[in-house]
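Trainee: no FASTA, just this:
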């Protein structure tokens, strides 16, 4: 199975590639349109800042490509936030796959949210085999609001937020599955089976 991991100058990509390799996927880091379009699955990972990442995507017209893809697509951390409509981080318009706003956690002395936190209200085949309250690993200062149609799991830190989102072929997760031990490996395995 060929997995394209979208290159857009965001951090934390290598650990995603290692995790996919451990699961037996043939993964490559690329910003090449044809390679991304041909892949069986696409992963959009990253840590970083929304406006810089969106600028890179637009310069390479990857923003247009992402909206056209039909194969299973998985955004991770910043990848989830960029799939939303708008981020408060430097007032950034994002890709709009999910009609959801990304906001900064208040207050300043409580961010970033780093560490293990549980998933609640699980409702997707992507989460098959996980117990309600399975723990995953977070590093983020911004969060996606909850959407009644597209939120497939929630977490709580200061406020409830979308831990995972799903719409059509697009899935996204705020935590880092590649750093989330057994729970994260299960989610990546489920994604590869979609």
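Mentor: Arrived safely, thanks for sending. Owing to the predicted nature of the structure, the values given are computational and were not obtained by experimental measurement.
Trainee: all contacts plus neighbour counts: C-alpha atoms, from now on.
Mentor: OK.
Trainee: measure residue 69 to residue 37 for me?
Mentor: In this view, residue 69 and residue 37 are 7 Å apart by CA to CA, to the nearest Å.
Trainee: Residue 51 too?
Mentor: Distance from residue 51 to residue 37, by CA to CA: 24 Å.
Trainee: repeat for residue 73
Mentor: Residue 73 sits 11 Å away from residue 37 when distances are taken as CA to CA.
Trainee: The two: who's more crowded?
Mentor: residue 73 (24 against 17; other CA atoms under 10 Å).
Trainee: list the contacts for that one?
Mentor: 41-44, 169-171 (CA atoms under 8 Å, 6 or more residues apart in numbering).
Trainee: And residue 51, by the same measure?
Mentor: 89-92.
Trainee: Go ahead and build a ChimeraX selection from the buried members of these.
Mentor: Buried subset of the contacts of residue 51, written as a ChimeraX selection, criterion 16 or more other CA atoms under 10 Å:
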select :92
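Trainee: Second structure for comparison follows:
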């Protein structure tokens, strides 16, 4: 099985590559369109800021390529947000694969932004979560979120409900870091590789 990890300078991808290695899977870190097109599975991790990420995706032509892919695709953290239509973060137009607008968490004295640390998943509804339980914990680091909608396959709360995971056709994405979420994150990666 060929696994491609999309390289758009979107943060530290080494932890994702190491997580795959622990599963006995070798992945190619690449921005090459042909390599991405022929891969059996695509991972799209990201950390950082939306406008810079979209600038890099456009510079490499990946903004045109990624929406056309038909193989199983997993966005992680910023890689999930980039699948939406628009972000409040620097008023950024995104890839438009899923019909959500990324919002900033409201300022609230009881909740610090960014939302950082372990939090529960709720209302799991996808084969991506086979073998997991409602209330399992995963690791989040984000200041922006996708609202809950028809595309939501898992929810989180901080303090407002948000999409912890989404799906549209072959595009799956999670707001949390699978590679930093211990056995739960490992199981999600395994389930994705088995889709």
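Mentor: Yep, it's here. All figures in this text were calculated on a predicted structure; none of them were measured in a lab.
Trainee: Show me the longest strand that occurs in the first structure.
Mentor: In the first structure, with assignment by DSSP state E, the single longest strand is strand 159-167.
Trainee: End to end on stretch 47-64 of the second structure, go ahead and measure it.
Mentor: Start-to-end span of stretch 47-64 of the second structure (CA to CA) is 21 Å.
Trainee: Give the buried residues for it.
Mentor: Neighbour-count burial for stretch 47-64 of the second structure [16+ other CA under 10 Å]: 47, 50-51, 53-54, 56-57, 60, 62-63.
Trainee: Would you map the strands across the second structure?
Mentor: 3-6, 27-30, 41-46, 73-77, 86-87, 92-93, 101-104, 115-120, 137-142, 144-145, 152-157, 161-168, 171-174.
Trainee: Which strands or helices does the longest one pack on?
Mentor: With contacts defined as 3 or more CA pairs under 8 Å, 6 or more residues apart in numbering; DSSP states H and E, the secondary structure elements packing on strand 161-168 of the second structure are strand 152-157, strand 171-174.
Trainee: and residue 82 of the second structure, which of the ones you listed is closest to it?
Mentor: strand 171-174 (9.9 Å; CA to CA).
Trainee: hmm, back to that, now which of the contacts of residue 73 of the first structure would you call buried?
Mentor: 41-44, 170-171.
Trainee: Going by distance to residue 144 of the first structure, which of those wins?
Mentor: Comparing these against residue 144 of the first structure with CA to CA places residue 171 closest, at 13.4 Å.
Trainee: Quick check: the aligned residue in the second structure for residue 112 of the first structure vs residue 158 of the second structure, distance?
Mentor: Using TM-score structural alignment, the partner of residue 112 of the first structure in the second structure is residue 114. Distance, residue 114 of the second structure to residue 158 of the second structure, by CA to CA: 10 Å.
Trainee: Report the contact partners of the residue nearest to the spatial centre of the second structure.
Mentor: Among the residues of the second structure, the one closest to the centroid is residue 76, at 2.2 Å (CA atoms, centre = their mean). With contact taken as CA under 8 Å, 6+ apart, residue 76 of the second structure is in contact with 43-46, 173-178.
Trainee: now those residues as a markdown table including distance to residue 109 of the second structure?
Mentor: As requested, the contacts of residue 76 of the second structure are exported to a markdown table (distance: CA to CA, whole Å):
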| residue | distance to residue 109 of the second structure |
| --- | --- |
| 43 | 36 |
| 44 | 33 |
| 45 | 30 |
| 46 | 28 |
| 173 | 29 |
| 174 | 26 |
| 175 | 23 |
| 176 | 23 |
| 177 | 25 |
| 178 | 28 |
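Trainee: Just send the strands of the second structure back as TSV, with distance to residue 126 of the second structure too.
Mentor: Below are these laid out as TSV (distance: least, CA to CA, whole Å):
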stretch	distance to residue 126 of the second structure
strand 3-6	21
strand 27-30	24
strand 41-46	17
strand 73-77	13
strand 86-87	25
strand 92-93	28
strand 101-104	22
strand 115-120	16
strand 137-142	16
strand 144-145	20
strand 152-157	6
strand 161-168	9
strand 171-174	10
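Trainee: Name the residues that touch the single longest helix found in the second structure?
Mentor: The residue-count maximum for a helix in the second structure (DSSP state H) belongs to helix 182-193. Helix 182-193 of the second structure has contacts (CA under 8 Å, 6+ apart) with 19-20, 23, 41, 72, 74, 127-132, 136-138, 177-179.
Trainee: Just the buried ones among those residues, please.
Mentor: Here, 16+ other CA under 10 Å leaves 19-20, 41, 72, 74, 128-129, 132, 137-138, 177-179 buried among these.
Trainee: List the buried residues of stretch 88-104 of the second structure.
Mentor: Buried, per 16+ other CA under 10 Å, within stretch 88-104 of the second structure: 92-95, 97-103.
Trainee: again but with stretch 132-152 of the first structure, I slipped
Mentor: In terms of neighbour count (16+ other CA under 10 Å), stretch 132-152 of the first structure has its buried residues at 134-146, 150-152.
Trainee: Same question for stretch 27-37 of the first structure.
Mentor: 27-29, 31, 35-37.
Trainee: Good, we can wrap up now.
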